[in-house]
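S.K.: what follows is a predicted protein model with its sequence.
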Amino acid sequence: MMGLLSGLQGGANNVRKRVGGGSGDQDRAPEGSNPDDTSILDENEGSIVMSIISQLRIGMDLQRVAFPTFVLEPRSMLERITDFMSHPDLIFGQPEERFIRVLRYYLSGWHIKPKGVKKPYNPVLGEFFRCRYDYPNGTQAFYIAEQVSHHPPISAYFYISPANKVRIVGELRPKSKFLGNSVMTVMEGENRVLLMGKPEDGEYVISMPNMYARGILFGKMVLELGDMCAVKCEKTGMVCDVEFKTKGFFSGGYNGVSGRVKQGNTDVAEVSGLWSSSMEYKSLKTNDKRVLFDAAKENIVEKFVYPEEEQEPNESQRLWTKLTDAIHHKDMEAATDAKSAVENAQREAARKREETGTKHVPRFFEQNKAGQWVPKILGGNGIPSNPDAAVKFVEEWIWPKQTAAQPSSPSKAANKAPAPAPAPTSSAPAPTPAPAPAPTSAGSPGAISATSG
């Protein structure tokens, strides 16, 4: 899902600084790429990157490498995951239609990203991010993510929309490697989507593509998604193997995606297009085509969080607030100091745990017998089946220290969300973003819904 390690650029002979107003061929994005997916570093930035690259070896794990602040996207990875909850959708009655909507949900989150080649902050152990979504029909959704392990890094997350009967549990286990002129992030982990109104479907299990930052030694930096991933529903027998295509050296294009949907051993549909803009679903039974997703015609739903002054110290936006402000003000010296302060505090906490023989215990998540990280709220008697009761139950679990548990202001990131677009022409129209203040009626979201059929 996400732009974890999206890049660096070096090459002393290839780092150029823009001078005056001119921009020659050397400053253009690679042919066929989206300029928003590329970056050019100035001389100082290039020197910093070269000093890092000089210490690397092919195949080296980059987990412990400290990256300069100018490659950072100003938010934590725990918040970055919410991009996949940003497009409301509906799940309809037939198994194939429900599978299509889950597939659509999965493919809709990749286009949301900052300009250039950037990576979110690496979350520190015990860090968490929580938010609420409000939808025009009066329903709500809730999201909580927590960094449950630092070595190896593991982010666990939970999303639920009681009224729409949708639950998503997942974990992300990124592993980054240096490949010479590229940096690769292997996106291990999976999403497990449960349509609570359709228990006969079981879980929809979704894996993720890998990410590549190309051109870190020569050429221009370009962000790509690549390799195979899958969307599977074991109970219904439906699966879609999705290929995120990377550009070849002499041919091909950027951001391509293709896949075949199967039910058992039978091919039933094809998926094709660009993950960065629009994708098409073609039925092999009827040859009918439909727009699976069109980013230009979709609406991004705002997420609501408490103001930073009301957040806990290890809540993502408050924890990284000095770093975020420094990046927004383009003060890289202050950004480096802020980043180091958080990381040094993390090291000191780890040292104290080692001295006292104590072990970090995650607050919101625990491992089940299968080794999967699941929210603790699913233990015991679980979540009430009544939507109103479920909303209250989930709110009190996510925000136990707040009395109202109703954050009323959009997050910083939400304030920068694209303006509402015209109604989409695809078969599943998306609602417009909810206004603020958000409605307080019980219910939940719309990354996907299983209330009909």
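M.R.: Great, that's in hand.
S.K.: rest of the way, CA atoms for contacts and neighbours
M.R.: Will do.
S.K.: nearest the middle, which residue of this protein would you pick?
M.R.: Ile81 (2.9 Å; CA atoms, centre = their mean).
S.K.: run a quick neighbour tally on Ala389.
M.R.: 15 (other CA atoms under 10 Å).
S.K.: what does the one 4 residues further on give?
M.R.: By the other CA under 10 Å criterion, the neighbourhood of Phe393 contains 15 residues.
S.K.: not counting sequence-adjacent ones, nearest residue to it?
M.R.: Ile383 (7.0 Å; CA to CA, 6 or more residues apart in numbering).
S.K.: which of the three states applies to that neighbour?
M.R.: coil (DSSP: H, G, I helix; E, B strand; the rest coil).
S.K.: measure it to Val205 for me?
M.R.: Distance of Ile383 to Val205, computed by CA to CA, to the nearest Å: 21 Å.
S.K.: do I have it right that Val193 meets Ile168?
M.R.: Yes. With contacts counted by CA atoms under 8 Å, Val193 reaches Ile168, the gap being 4.5 Å.
S.K.: wait, Gln311 touches Arg318, no?
M.R.: Yes. The pair Gln311 / Arg318 is scored as a contact, 6.5 Å apart, by CA under 8 Å.
S.K.: give the buried residues for stretch 89-102.
M.R.: For stretch 89-102, burial by neighbour count (16 or more other CA atoms under 10 Å) applies to Asp89, Leu90, Ile91, Phe92, Pro95, Glu96, Arg98, Phe99, Ile100, Arg101, Val102.
S.K.: and here is the other one:
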Amino acid sequence: MVSQSNDEIKVILTKPFSLGDTDASYRAPNLLQRVLSLFKNIRPGSDLSHLQLPPLFNFPKSQLQCYGESVYCTASDLLGKCNREQNPVDRFISVVAWSISTTRPTVLLSPYNPILGETHHASRENLNVLLEQVSHHPPVSALHATDEKDNIEMTWCQQPVPKFYGTSVETQVLGKRQLKLLNHGETYEMNCPHLLIRILPVPDIDWVGSVNVRCLETGLVAKLTYKSNSFLGLGGNGRLVKGKILNSSSSKVLYEVEGHWDRTVTIKDPSNRKVKVIYDANEVISGLQAPILSDPKNVKPTESALVWGELSEAIKNKEWEKAREVKKVVEEKQRKLARERESRGENWIPKHFVVFHSKEGGWECSPIEKWVPSAPIVAP
């Protein structure tokens, strides 16, 4: 964890989730028993979107940072590879691999629910990433990332909907992810798997569900399924990814996809049975380091690492009473601002995105600026 001062206010930058991280230093004692007590009076099927968790259950990082880090925290340039491929099929395969790389390990703790208007702005080399919390009820996050050198643009709109099912919590992540390779005139759309937190009988966390990736111009489609372990935590198929890449116009299967998102993923050509590794998690998401604050003066007051800095520091030091007090101050300030807006008859308007409801239902977000500027927070 990196702690740096910005006008005597703490900016806390933690390591991103990556392979091999077993650091339990932030966990409160008897965490599992505390989790069970938390859900004791919650009915199965309940939407947990409005549930306010005490700091004992928080990982010292905002959900906005988690979304952003899955894009800019990487040990290899998979995104650039998507742009460099000369063949449309090879580009599509690289986009599928990049999409899998945004699936990250996590822990049995919850990041902070971002406050309305909270932002996170970070860069890695030529890729600049900006996120904003554009709605609080329901919680909706928008992401805009651009690389002017490689002419790449990315927009995400994400709405997590966690529900309790008695022995587990499953969070469906609604919203569209879009990647544009502007040099090739191609737009790729994809969705996100669901996060499954199993509490009993064996505590476990995994990504599950269906993910579809499609290129609007070429008609190429990937249909992937993420699977977890069996109910008892047995079976050996945890973190499995399986599916196929096909041409939607002819329904011809071009490749079969199989592997594990935390290990390797391969494609197999059904015509000649040749197998090729397209993704190696160890090369992409292992040993990731915390971002660095390179320009303290340009950190915005709405920056996640600043908004939650004191709370993150308290959690790091296991000062639980102080953590509760700091979290209460942040949340009460937001309630006060909401009451003031309501008394004036004002609606809150996002600063960096235009937000609207799509024809298919749900939320969509369009960035106001064409390019994201370089950020004061930099990923090594």
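M.R.: Right, received. Where do you want to start? Source: prediction; values computed, not measured.
S.K.: with both chains overlaid, what TM-score comes out?
M.R.: Comparison of the two superposed chains (TM-score structural alignment, normalised by the length of the second structure) gives a TM-score of 0.83, and 344 aligned residues with a CA RMSD of 2.7 Å.
S.K.: tell me the residue in the first structure aligned with Asn113 of the second structure.
M.R.: Counting by TM-score structural alignment, Asn113 of the second structure lines up with Asn122 in the first structure.
S.K.: one more: Phe39 of the second structure?
M.R.: Using TM-score structural alignment, Phe39 of the second structure sits opposite Ile53 in the first structure.
S.K.: again with Leu174 of the second structure
M.R.: Leu174 of the second structure maps onto Glu188 in the first structure, by TM-score structural alignment.
S.K.: do His260 of the second structure as well
M.R.: Using TM-score structural alignment, His260 of the second structure sits opposite Leu274 in the first structure.
S.K.: what's the neighbour count on that match?
M.R.: A count of nearby residues for Leu274 of the first structure, using other CA under 10 Å, gives 20.
S.K.: in contact with it, which residues?
M.R.: Asn255, Gly256, Val257 (CA atoms under 8 Å, 6 or more residues apart in numbering).
S.K.: show me where the second structure has helices.
M.R.: Remark: helices assigned in the second structure by DSSP state H are 31-38, 63-72, 78-84, 88-101, 281-284, 304-307, 309-316, 320-344.
S.K.: out of those helices, indicate the one that is most buried.
M.R.: Per-stretch averages of neighbours, counted by mean count of other CA atoms under 10 Å, single out helix 304-307 among the helices of the second structure, with a mean of 26.
S.K.: would you mind measuring from Val265 of the second structure to Gln334 of the second structure?
M.R.: Val265 of the second structure is 43 Å from Gln334 of the second structure, where distance means CA to CA.
S.K.: likewise for Tyr112 of the second structure?
M.R.: If you go by CA to CA, the gap between Tyr112 of the second structure and Gln334 of the second structure works out to 14 Å.
S.K.: how about the counterpart of Ala323 of the second structure in the first structure, what does it touch?
M.R.: Here Ala323 of the second structure is matched to Ala335 in the first structure, going by TM-score structural alignment. Contacts for Ala335 of the first structure (CA under 8 Å, 6+ apart) come out as Thr69, Lys322, Leu323, Thr324, Ala326, Ile327.
S.K.: quick one: which of these is nearest Ala389 of the first structure?
M.R.: Thr324 (36.7 Å; CA to CA).
S.K.: need the counterpart of that closest one in the second structure.
M.R.: Per TM-score structural alignment, Thr324 of the first structure is aligned with Ser312.
S.K.: its match against Ser62, yeah?
M.R.: No. Contact criterion CA under 8 Å: Ser312 of the second structure and Ser62 do not qualify, at 9.5 Å.
S.K.: list the buried residues in stretch 190-209 of the first structure.
M.R.: For stretch 190-209 of the first structure, by 16+ other CA under 10 Å, it's 190-198, 201-209.
S.K.: just stretch 262-278 of the first structure next, same as before
M.R.: For stretch 262-278 of the first structure, by 16+ other CA under 10 Å, it's 262-263, 267-278.
S.K.: from Val202 of the second structure, how far out is Asn191 of the second structure?
M.R.: Asn191 of the second structure is 28 Å from Val202 of the second structure, by CA to CA.
S.K.: cool, Leu79 of the second structure as well?
M.R.: In terms of CA to CA, Leu79 of the second structure sits 36 Å off from Val202 of the second structure.
S.K.: that older thread, tell me, how many residues neighbour the match of Phe39 of the second structure?
M.R.: 19.
S.K.: give me the neighbour count for Leu62 of the first structure.
M.R.: Neighbour number of Leu62 of the first structure under other CA under 10 Å is 18.
S.K.: need the counterpart of it in the second structure.
M.R.: Leu62 of the first structure maps onto Leu48 in the second structure, by TM-score structural alignment.
S.K.: could you do Ile168 of the first structure as well?
M.R.: Looks like Ile168 of the first structure aligns to Met154 there (TM-score structural alignment).
S.K.: try Glu312 of the first structure
M.R.: Using TM-score structural alignment, Glu312 of the first structure pairs with Lys300 in the second structure.
S.K.: how close does that match get to Pro114 of the second structure?
M.R.: 15 Å.
S.K.: of these two, which one has the most company?
M.R.: Pro114 (24 against 16).
S.K.: from memory that one sits against Leu64, does it?
M.R.: Yes. Checked against CA under 8 Å, the pair Pro114 of the second structure and Leu64 is within contact range at 6.6 Å.
S.K.: joint contacts of the two?
M.R.: Gln133, Ser304.
S.K.: could you count how many residues lie near Asn181 of the first structure?
M.R.: 19.
S.K.: how about Lys242 of the second structure?
M.R.: 19.
S.K.: over to Pro270 of the second structure?
M.R.: Neighbour tally, Pro270 of the second structure, other CA under 10 Å: 12.
S.K.: doesn't Ser141 make contact with Val134 of the second structure?
M.R.: Yes. In this structure, Val134 of the second structure is within contact of Ser141 by CA under 8 Å, at 5.7 Å.
S.K.: thinking the residue nearest to Phe393 of the first structure is in contact with Val391, fair?
M.R.: No. Counting by CA under 8 Å, Val391 is not a contact partner of Ile383 of the first structure; they are 9.1 Å apart.
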